[in-house]
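> Predicted coordinates and the sequence they were generated for:
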Amino acid sequence: MVLSPSLMRKKSVLKSQFFNFIISAMALLIMPGCGSKNTGSPVHYQANTENCTRSPVAFVSDAVLMGRIKSKFMSDDMVDDDSIHVKVRHGVVYLDGWVTDTYQRRMAQDLVRSIDGVGRVVSRLKLTNQGTIFRTAD
């Protein structure tokens, strides 16, 4: 079987495009994300990862983690997942929104902590009901 010159050119172009794609993907994977500051002190520094750029690998890892968290929230009847906004950056989970009481806030935090791959949970959940206040008839 003999290939025509136009078909050979198309194969050559496809090979070079594939090669360029592989090189680009490798360059993106090697690029650093957020670096930690080395201050020279023995105290461990945790960078604020919320606004850091992410590599494609970190982006996919965070997206998978987000899916696990959302499915865990949806399967749990005790947590109102409609009012909780979840953000994942470099394995750190940020919880924002409103919950009705401290029990729901604690349940949401514990559910997130129970998932493999979660490095840290930053809870900024606010309470809509501060609790019941009992007053006497006096």
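Perfect, thanks for sending it.
> okay, CA-based contacts and neighbour counts for the rest of this
Fine.
> Can you tell me the SS state at the residue nearest to the spatial centre of the chain?
By CA atoms, centre = their mean, the chain has its centre lying nearest to residue 88, at 2.3 Å. Assigned with DSSP: H, G, I helix; E, B strand; the rest coil, residue 88 falls in the strand class.
> so what's it closest to, chain neighbours aside?
Nearest residue to residue 88 in three dimensions, chain neighbours excluded: residue 62, at 5.7 Å (CA to CA, 6 or more residues apart in numbering).
> Centre of the chain to the longest helix seen in the chain, how far?
Using DSSP state H to assign secondary structure, the helix with the most residues in the chain is helix 5-30. The chain centroid and the centroid of helix 5-30 are separated by 31 Å, computed with CA atoms, centre = their mean, to the nearest Å.
> Check it against this one:
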Amino acid sequence: MPAEAAAHNPTIAAAPIRNRSDNELAREVRRALTRTPNLHSTGIHVQVRHGVVTLTGWVPHRAQVQRASNAARSVRGVRHVNNRLSVRTRGAGGH
């Protein structure tokens, strides 16, 4: 069984998560954002450089700024999160 093989072989069990590329981390952060409950992530842009995530763009509610940071930090391999999100409510332009 592959699970048993991984349990007996430390090389297989210890995946090199620290060596993930910035592109892989960006993909995983985007996935974490879309899976986070009560987070409207379509206005969020993700950049990663040397494991440091920068979130830019907007969310519709102030509480979602912190949710986005928490989601990005939850991704293994992320070293730091720079959260530059702003709050933009729908209809703010006078609808």
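Everything's here; your move. Values in this document were obtained by computation on a predicted structure and should not be read as measured data.
> now what about the TM-score between them?
Aligned and superposed, the two chains score 0.68 in TM-score terms (TM-score structural alignment, normalised by the length of structure 2); 71 aligned residues with a CA RMSD of 1.5 Å.
> Looking at structure 2, name the residue matched to the residue nearest to residue 88 of structure 1.
Aligned counterpart of residue 62 of structure 1 in structure 2: residue 22 (TM-score structural alignment).
> dump the residue contacts of that match.
48-51 (CA atoms under 8 Å, 6 or more residues apart in numbering).
> What of residue 119 of structure 1?
Going by CA under 8 Å, 6+ apart, residue 119 of structure 1 touches 91-93.
> Please pull up the equivalent of it in structure 2.
Per TM-score structural alignment, residue 119 of structure 1 is aligned with residue 79.
> do the same with residue 102 of structure 1
Aligned by TM-score structural alignment, residue 102 of structure 1 pairs with residue 62 of structure 2.
> ok, the closest residue to that match other than its chain neighbours - how many residues close by?
Nearest residue to residue 62 of structure 2, sequence neighbours excluded (CA to CA, 6+ apart): residue 87, at 5.9 Å. Neighbourhood size, residue 87 of structure 2 [other CA atoms under 10 Å]: 14.
> So what would you say the end-to-end distance of stretch 88-97 of structure 1 is?
End-to-end distance for stretch 88-97 of structure 1: 15 Å, by CA to CA, to the nearest Å.
> State the distance from residue 62 of structure 1 to residue 82 of structure 1.
20 Å.
> Shouldn't residue 118 of structure 1 be within a helix?
No: judged by three-state DSSP, residue 118 of structure 1 forms no part of a helix; its state is coil.
> Quick check: it touching residue 93?
Yes: if you go by CA atoms under 8 Å, residue 118 of structure 1 and residue 93 touch, sitting 6.9 Å apart.
> before we move on, the earlier item: what's the longest helix of structure 1 aligned against in structure 2?
Under TM-score structural alignment, helix 5-30 of structure 1 corresponds to no residues of structure 2.
> doesn't residue 56 make contact with the residue nearest to residue 62 of structure 2?
No: in this structure, residue 87 of structure 2 is not within contact of residue 56 by CA under 8 Å, at 10.8 Å.
> those strands in structure 2, which residues are they?
44-49, 52-59, 80-87 (DSSP state E).
> okay, those, which one's buried deepest?
Each of these was scored by mean neighbour count; the highest is strand 52-59, a mean of 20, by mean count of other CA atoms under 10 Å.
> returning to that earlier point: pull up the overlap in contacts between residue 118 and residue 93 of structure 1.
Common neighbours of residue 118 of structure 1 and residue 93 (CA under 8 Å, 6+ apart) are residue 112.
> Fine by me, we can end here.
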